[in-house]
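J.: Quick one, structure for this:
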Amino acid sequence: MRKLALLCLPLLSTVAMAQDNSAKYAELITAKGMKDKLSIIASAEMEGRETATPGQKKAAAYIEEQFKKMGLKPGNGNSYQQVYPVYRDQLTDKKLSVNGKAYEWDKDYAFSLQGIASGDLSYANLVFAGYGVVDSANNVNDLAGLDVKGKIVMVLDGSATAAPAPAPGGGRGRGFSPASAAAKAAAARRAGAAGLIVVSADFPRRMPTPVRGNMYMKTPAVTPFTTVTVSAEVASALLGRTAKLSMDELKQVNKGNYVAELKISAVKTKENLESSNVIAVLPGTDKKDEYVFLTAHYDHLGKQGDVIYYGADDDGSGTTAVLQMAEAFTTAAKKGNKPRRSIVFMTVSGEEKGLWGSEYYSENPTFPLEKTTVDLNTDMVGRVDTERKLADTLNYVYVIGHDKLSSDLPVINEGVNNKYTKLTLDYKFDDPKDVNRIYYRSDHYNFARKGVPILFFYDGMLQADYHRPTDTVDKINFELMEKRVRMIFHTGWEIANRDEMLKRDIPLTMPAR
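T.: Here you go, the predicted model:
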């Protein structure tokens, strides 16, 4: 017994010393250090860091290099990177003919990769449904009285009214205007149609229709529903007319069944790409088999033509925060102040695509999720919310998750903030009725859905330069960012060195994503 007690004394002393020294190591998180790193991460060389592009891979290599310089161990076996698959479809061949006459791509017709399947399709007749609008709110149903089951439906673009009904939620929700092509396709599909042809005046196309699709991580479900956009000339042929009808003349055509031989052919190929999460770990001492995660996403929107979306705040700021906190923790460890729990520093890609990287990690964790005590996620901490008209504009941070999953979270976070940084901690985005749905919009969510307690730190910048090329390093308030990141560091330090893992005692009551 006495020997055991003697062995424990140095450990208890070390823990107490570690807790006392957090303020000293927090001082290593400086505005200058963050500016130096962010100026590289959000530079033109990184080309906006879009997932599965050379720019993203350059950013991953830079982050890995920084982790290695700090002496951190790889977080995925012998590798610092956790690679995951990404795919993109490409349309390599396309054809459309009516009654044996072939038409030209982008002169007479076009279709998106999402609206067509590989293979050959043939239809002997179609149903013309006017504008094809189904809008129960305004008692409009252009499909009424028409038998569309198993047939392809042709509709005119737009609606009979000058101002189409707005989307639900004032255009900000997930709905579509009843006059949109997407809403018309949904209505026709519900009625049993095999596909939709939209007649558009936008031919010949002024801009080439993309033949490379969006990236995806999971193979989307194959849909048998076909969507094609055609010119007035193709529409006229489908209606049995030998002469081209104008768009105004097409508006006068009677709704009903028309006989025509329509043939569509498409060849789609799948491009295999890949992206990665960058993971490093600082092993703990007596509780090294338990883990504190510090996360951010390092991807952004890439380039459109020659225009770079730099993503300095979103989320170069969070990525820089993780690197600065890693520097502070590793310096402390080298000076004899190792954390009790292991600290995992993870920057993920694919966030802008739909939280891909964190989702992949949550399904393929390199450290047990049941032993992961917390995820402290940092996504946009370098700017000021332009909508925030309060006196604390230069001394706040939004904290999401404080009242969810663990009752320990607010006690610890508020405690270190009161002691060290004295920021205003604003919880407005924790409201389940938050119209912006912030709780679901960053990588902490994929930890939370697995039951891991989370805190998400965020500046609220949804206006101004959000998702624009003007989100650049010169807009960052590094003094405020320094204060925010120091507070996150103190929170992580406290959680890493406390006696118990965080309680998991509050059910997640947020609605499904």
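J.: Could you use CA atoms for every contact and neighbour count after this?
T.: OK.
J.: Break down the stretch 351-500 of the chain into its helices, ranges please.
T.: 351-354, 356-363, 408-416, 444-448, 478-497 (DSSP state H, counting those that start in this stretch).
J.: Now these in a markdown table, please, with extra columns for distance to Ser112.
T.: Output for the helices of the stretch 351-500 of the chain, formatted as a markdown table (distance: least, C-alpha to C-alpha, whole Å):
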| stretch | distance to Ser112 |
| --- | --- |
| helix 351-354 | 19 |
| helix 356-363 | 23 |
| helix 408-416 | 46 |
| helix 444-448 | 31 |
| helix 478-497 | 42 |
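J.: Distance of the spatially closest residue to Asp379 that is not a sequence neighbour relative to Ala167?
T.: Spatial nearest neighbour of Asp379, chain neighbours left out: Gly318 (4.9 Å); criterion: C-alpha to C-alpha, 6 or more residues apart in numbering. Taking C-alpha to C-alpha, to the nearest Å as the measure, Gly318 falls 34 Å from Ala167.
J.: count of residues packed around Ala188?
T.: 26 (other C-alpha atoms under 10 Å).
J.: Isn't Arg486 up against Ala26?
T.: Yes: counting by C-alpha atoms under 8 Å, Arg486 does reach Ala26; the two are 5.6 Å apart.
J.: mind listing what's buried in stretch 361-378?
T.: For stretch 361-378, the neighbour count (16 or more other C-alpha atoms under 10 Å) marks 361-362, 367, 369, 372-378 as buried.
J.: And for stretch 114-130?
T.: Result for stretch 114-130 [16+ other C-alpha under 10 Å]: buried residues 115-118, 123, 125-130.
J.: Another for comparison:
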Amino acid sequence: MRTLLPVCALALLSACSQHTTDIVTPEKVTFDESRFRLDIKTLASDEFEGRAPTTKGEQLTLDYLSKAFAEMGLDKPNGKDYLQAVPMVTYTASEQQSIQLGDMQLQHRQDVVIGSRHDVSKIDIANAPLVFVGYGINAPEYQWNDYQDLDMSGKIAVILVNDPGFALPDSGKFNGKAMTYYGRWSYKFEEASRQGALGAIIIHDTEPASYPWSVVENSWTGAQQDLVRSKDEQAKWIEVEGWMTLDVATKLFDKAGLSLSTISDRAASSAINIPLNQTASISFENKAQYANSYNVVATLPGESRSDEHILFTAHWDHIGLDPSKDGDQIYNGALDNASGTAGILEIARQFAKQAQNGNPLARSVTFVATTGEEQGLLGSRFYASNPVYPLDKTVAVFNLDSTNIYGRTTDYTIVGKGKSELENYLIAAVETQNRTAKSEKHPESGGFFRSDHFSFAKYGVPAVFAGGGSIPVDEATAEYKAMMKQQMKGCYHSVCDEYRENWDLSGALEDLAVYYDAAAVLGNNSDWPGYFSGTEFHSLRPAKTDNN
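T.: Just a heads-up that it's a prediction; the model follows:
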């Protein structure tokens, strides 16, 4: 239950109730909880139908965001509206599928999830050899190649999820328990395509995947969006891609005379590929539809260095509707990511208000609400490769994805902490709240590679994904958090991710203030943060210091 209490300055927050109506930064910028809450509630309402790209829900979302930015007086980068067209293709595989691995006839959704990103009316694969390729990684810098001396033409790769560091965290392999990009499903499909494979199927396992089978079923069935590829790129892409359950994989390996657990141990120790001496036959109807989706881009021009931009990103999309489900068919996506989208709106309002009051930043601040994040960071990938403002003039990216609904914390999470000097601005801001910045508790989930900031990091733009924490500020908050965690259990990419009136958003508002303060400082200086030595992106924009 939210109570209306007097506003507290950040320096005094520890003395305030956990349910604070507003949050005020040291510069007296007010973050309005009721407005923030209304934005979440509206974007996550049934009317918006789960905000899937290229649907009615998208149009409602675009209209809502455009109106909000217009009311703030933000600039339209293209001069006529706030929209950046993102050419997309939607692939829809039939629910009626014939999937046979070895001698097992499998059930779509229950046992396997298979799709295709090809513009063909039917997929019809007969007796394609199955090859186990360990983690499906080709990483020269780690002296690792699971495809060594292997011709994958006409074959389907069977791949473990995550990377070897997860299985052997103390071995020094890869990045230990913290997932590298080589552990992401998107990389595994990309690499299988580069290797000339006919298809790729990832073995799902809840712990290394960091999510249950229900997330696979909900996320990779129905309409699947992708960026439109060139004909050459499309020709090289695998014909089928998907997942199988751990139970199915265990049986498949048993029938091949192999123990999945034993062979997985070998795969973590060294690169491996083994023919399974079994084949796959896969058949289903398929269709492709082309339409533009849109990023929403709005800019508050800087006063003296307007060509230099600080970006705030949040994905507006979610999974949409699933008419095949009984009961509730709407994936409202309240936490993921109506909350983050509402967050950049609230931050934008505060910067716009300061500018109108005669306190503009030297640098420009641009807000990008991206499309297609749930389908593989599509909107941010498109922006990064087709930037509205040059990336070499983009100072930094602050990304919001699933803000804190569990109350105030004494700590603050920086996902993938230790990558760039940009984090120093967050650390300085969070210390004014008497909080401590830490890395995420479960780096094995690969959080740094799972949201829109990563699309910019790949080009060397310092980008952070931060917020929340794991330590409640007091016992009452701890009790509330335990209760809300139970209510939200299993709601990631599920129909139960709905707005709740009893959400405690005070912690989220504190996090908005951290981002605001960090950007405000960076917006008025001449610093260009870079990536620390030893990180994946150091060579693209090196840090001036190496204090990581």
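J.: right, so of the helices of the stretch 351-500 of structure 1, which gets closest to Phe457 of structure 1?
T.: helix 478-497 (8.0 Å; C-alpha to C-alpha).
J.: which bit of structure 2 covers the closest one?
T.: Using TM-score structural alignment, helix 478-497 of structure 1 corresponds to residues 505-524 of structure 2.
J.: Stretch 235-252 of structure 1 now?
T.: Stretch 235-252 of structure 1 covers no residues of structure 2 once aligned (TM-score structural alignment).
J.: ok so, going back, Gly318 and Ala167 of structure 1: which is more packed in?
T.: Per other C-alpha under 10 Å, whichever of Gly318 of structure 1 and Ala167 has more neighbours is Gly318, with 29 against 17.
J.: what do we get in structure 2 for that one?
T.: Checking TM-score structural alignment: Gly318 of structure 1 goes with Gly340.
J.: Now that match: which helix or strand?
T.: According to DSSP states H and E, Gly340 of structure 2 maps onto helix 339-356.
J.: With structure 1 overlaid, report how far the helix or strand following that helix is off on average.
T.: For helix 339-356 of structure 2, the following helix or strand on the C-terminal side (DSSP H and E) is strand 363-370. Taken over the aligned residues, the distance from strand 363-370 of structure 2 to structure 1 averages 0.8 Å (mean C-alpha distance after the TM-score superposition for structure 1).
J.: Which elements pack onto strand 363-370 of structure 2?
T.: Judged by 3 or more C-alpha pairs under 8 Å, 6 or more residues apart in numbering; DSSP states H and E, the packing partners of strand 363-370 of structure 2 are strand 274-300, strand 305-315, helix 339-356, helix 506-523.
J.: Tell me roughly how far the helix holding Gly340 of structure 2 lies from structure 1 on average.
T.: Compared with structure 1 after fitting, helix 339-356 of structure 2 has a mean deviation of 0.8 Å; criterion: mean C-alpha distance after the TM-score superposition for structure 1.
J.: Does anything pack onto that helix? Which helices or strands?
T.: Looks like helix 339-356 of structure 2 contacts strand 30-32, helix 33-43, helix 56-72, strand 305-315, strand 363-370, helix 506-523 (3+ C-alpha pairs under 8 Å, 6+ apart).
J.: Quick one: closest of the helices and strands packed on strand 363-370 of structure 2 to Gln105 of structure 2.
T.: With C-alpha to C-alpha, the closest approach to Gln105 of structure 2 among these belongs to strand 274-300: 9.4 Å.
J.: gap between the closest one and the chain center?
T.: 17 Å (C-alpha atoms, centre = their mean, to the nearest Å).
J.: nearest spatial neighbour of Val198 of structure 1, skipping sequence neighbours?
T.: Thr229 (4.7 Å).
J.: what element comes up after the helix or strand containing that neighbour heading to the C-terminus?
T.: Using DSSP H and E, Thr229 of structure 1 maps to strand 226-230. Reading on from strand 226-230 of structure 1 to the C-terminus, the next helix or strand found by DSSP H and E is helix 232-238.
J.: Might you report the residue contacts of Gln19 of structure 1?
T.: 493-494, 497 (C-alpha atoms under 8 Å, 6 or more residues apart in numbering).
J.: Compare the helices and strands packed on strand 363-370 of structure 2 and give me the one nearest Asn424 of structure 2.
T.: helix 506-523 (8.7 Å).
J.: Next, the buried residues of that closest one.
T.: For helix 506-523 of structure 2, using 16+ other C-alpha under 10 Å, the buried residues are 506-520, 522-523.
J.: That one: average distance to aligned residues in structure 1?
T.: Counting by mean C-alpha distance after the TM-score superposition for structure 1, helix 506-523 of structure 2 comes out at 1.0 Å.
J.: quick one on the thing from earlier: OK, contacts around the match of Gly318 of structure 1?
T.: With contacts defined as C-alpha under 8 Å, 6+ apart, Gly340 of structure 2 is in contact with 314-315, 400-403.
J.: Isn't Tyr480 of structure 2 up against Gln486?
T.: No: Tyr480 of structure 2 is beyond contact range of Gln486, at 10.0 Å (criterion: C-alpha under 8 Å).
J.: Of these two, which one has the most company?
T.: More crowded of Tyr480 of structure 2 and Gln486, by other C-alpha under 10 Å: Tyr480, with 17 against 11.
J.: Residues touching the helix or strand encompassing Val158 of structure 2, excluding its own?
T.: When secondary structure is defined by DSSP H and E, Val158 of structure 2 falls within strand 156-160. Applying C-alpha under 8 Å, 6+ apart, the contact partners of strand 156-160 of structure 2 are 128-136, 188, 192, 197-204, 264, 280.
J.: What of stretch 265-277 of structure 1?
T.: Here stretch 265-277 of structure 1 makes contact (C-alpha under 8 Å, 6+ apart) with 51-53, 56-57, 60, 81-96, 113, 116-121, 346-350, 357.
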